[in-house]
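A.B. asks: this one's structure only:
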């Protein structure tokens, strides 16, 4: 049985299509990243991805060629690892470590690409396992 939060999400978006559900792709992605992703996240992506929601919000999927989540994760982590931090806007997140300059991308103890939104990325970070996953949103500022 799915939890209440997940069921509310499904109710809001309508019945999931389950077009690309693929446990093997998730296992390969998690092995590559060195971390198990939240089951609810995988369920949402399997149910709806790849898709653009309401225009700017994009959900990739690890089994597809278009909007491939594994490729998005690798390329986004590489791009953000080299980002000049003075160009990065960090939205307030009480659980984000104050040592922002030490944040890593695409590693088990770092931030992993979750979804894309316009010119920003919503990341998932496991951090302190006892507190669960957290979702900081980092945005590139336009010059």
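C.D. replies: Looks like it arrived, so ask away. Predicted model, so just to flag it, every value in this text is computed and none were measured.

A.B. asks: From here on, just use CA atoms for contacts and neighbour counts.
C.D. replies: Fine.

A.B. asks: longest helix in this structure, by residue count?
C.D. replies: For the chain, the helix that runs over the most residues, judged by DSSP state H, is helix 69-81.

A.B. asks: Would you mind pointing out the helix or strand residue 112 falls in?
C.D. replies: Using DSSP states H and E, residue 112 sits in strand 111-117.

A.B. asks: Repeat that for residue 123.
C.D. replies: strand 120-125.

A.B. asks: Give me the helices and strands touching that strand, please.
C.D. replies: Contacts defined by 3 or more C-alpha pairs under 8 Å, 6 or more residues apart in numbering; DSSP states H and E place strand 120-125 against strand 111-117, strand 137-140.

A.B. asks: Okay, one more to line up with it:
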């Protein structure tokens, strides 16, 4: 009888945790840096708010990076900024057309164009790679949050 009670208590605990889990954990299930993801979507009650928070953070990281970044990367930063703006517009419409993943991936590719441009110019790309890391991580978090909608 004691064993049965323990099983019931354990089962109820699992059910409770399943239905009352922190929403950020669900939004960040596929994120590589779960701690950063949870910080970026903190307080979001639903996917729309979580993705809006994440894209806003990515835009903020990009703004900081583009101010101090290599002048040869400005075009790549502008392209990344445009892609993030498009992503925000798509997210605000609830990603009804399913374009958000493509747009976020394009933003990430635009950012990588900076490093590639520096390598083509035979410049040291390590500083740009380090500088771009925060933006890259933020965009990857956006991709993880986007994925959480389709897996929900």
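C.D. replies: That came in fine, so what should we check first? In this text, all values refer to a predicted model and were calculated from it rather than measured experimentally.

A.B. asks: For the two chains, what TM-score is obtained?
C.D. replies: Once superposed, the chains reach a TM-score of 0.29 (TM-score structural alignment, normalised by the length of the first structure), with 74 aligned residues with a C-alpha RMSD of 5.2 Å.

A.B. asks: Between the helices and strands packed on strand 120-125 of the first structure, which one is closest to residue 58 of the first structure.
C.D. replies: Judged by C-alpha to C-alpha, the one of these that comes nearest to residue 58 of the first structure is strand 111-117, at 5.1 Å.

A.B. asks: would you turn the helices and strands packed on strand 120-125 of the first structure into JSON lines with mean neighbour count and distance to residue 12 of the first structure?
C.D. replies: Output for those, formatted as JSON lines (neighbours: other C-alpha atoms under 10 Å; distance: least, C-alpha to C-alpha, whole Å):
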{"stretch": "strand 111-117", "mean neighbour count": "21", "distance to residue 12 of the first structure": "18"}
{"stretch": "strand 137-140", "mean neighbour count": "18", "distance to residue 12 of the first structure": "22"}
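
A.B. asks: buried stuff in the strand holding residue 123 of the first structure?
C.D. replies: Residues 120-125 are the ones in strand 120-125 of the first structure that count as buried (16 or more other C-alpha atoms under 10 Å).

A.B. asks: and of those residues, the nearest to residue 41 of the first structure?
C.D. replies: Nearest to residue 41 of the first structure among the buried residues of strand 120-125 of the first structure is residue 124, at 9.9 Å by C-alpha to C-alpha.

A.B. asks: wait, isn't that closest one in contact with residue 114?
C.D. replies: Yes: using C-alpha atoms under 8 Å, residue 124 of the first structure is in contact with residue 114, at 5.7 Å.

A.B. asks: Residue 58 of the second structure in helix, strand or coil?
C.D. replies: Residue 58 of the second structure carries the three-state label helix when classified by DSSP: H, G, I helix; E, B strand; the rest coil.

A.B. asks: Surely it is in contact with residue 138?
C.D. replies: Yes: in this structure, residue 58 of the second structure is within contact of residue 138 by C-alpha under 8 Å, at 4.9 Å.

A.B. asks: what comes up buried for stretch 12-26 of the second structure?
C.D. replies: For stretch 12-26 of the second structure, by 16+ other C-alpha under 10 Å, it's 23-26.

A.B. asks: would you turn these into TSV with secondary structure?
C.D. replies: As requested, those are exported to TSV (three-state DSSP):
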residue	secondary structure
23	helix
24	helix
25	helix
26	helix
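
A.B. asks: for the residues you listed, which one is nearest residue 76 of the second structure?
C.D. replies: Nearest to residue 76 of the second structure among those: residue 24, at 30.7 Å, using C-alpha to C-alpha.

A.B. asks: Now for the nearest residue to that closest one once chain neighbours are set aside, how many residues are close by?
C.D. replies: Take residue 24 of the second structure and drop its neighbours on the chain: the residue closest to it by C-alpha to C-alpha, 6 or more residues apart in numbering is residue 38, 5.4 Å away. Residue 38 of the second structure: 23 surrounding residues under other C-alpha atoms under 10 Å.

A.B. asks: Cool, thanks, signing off.
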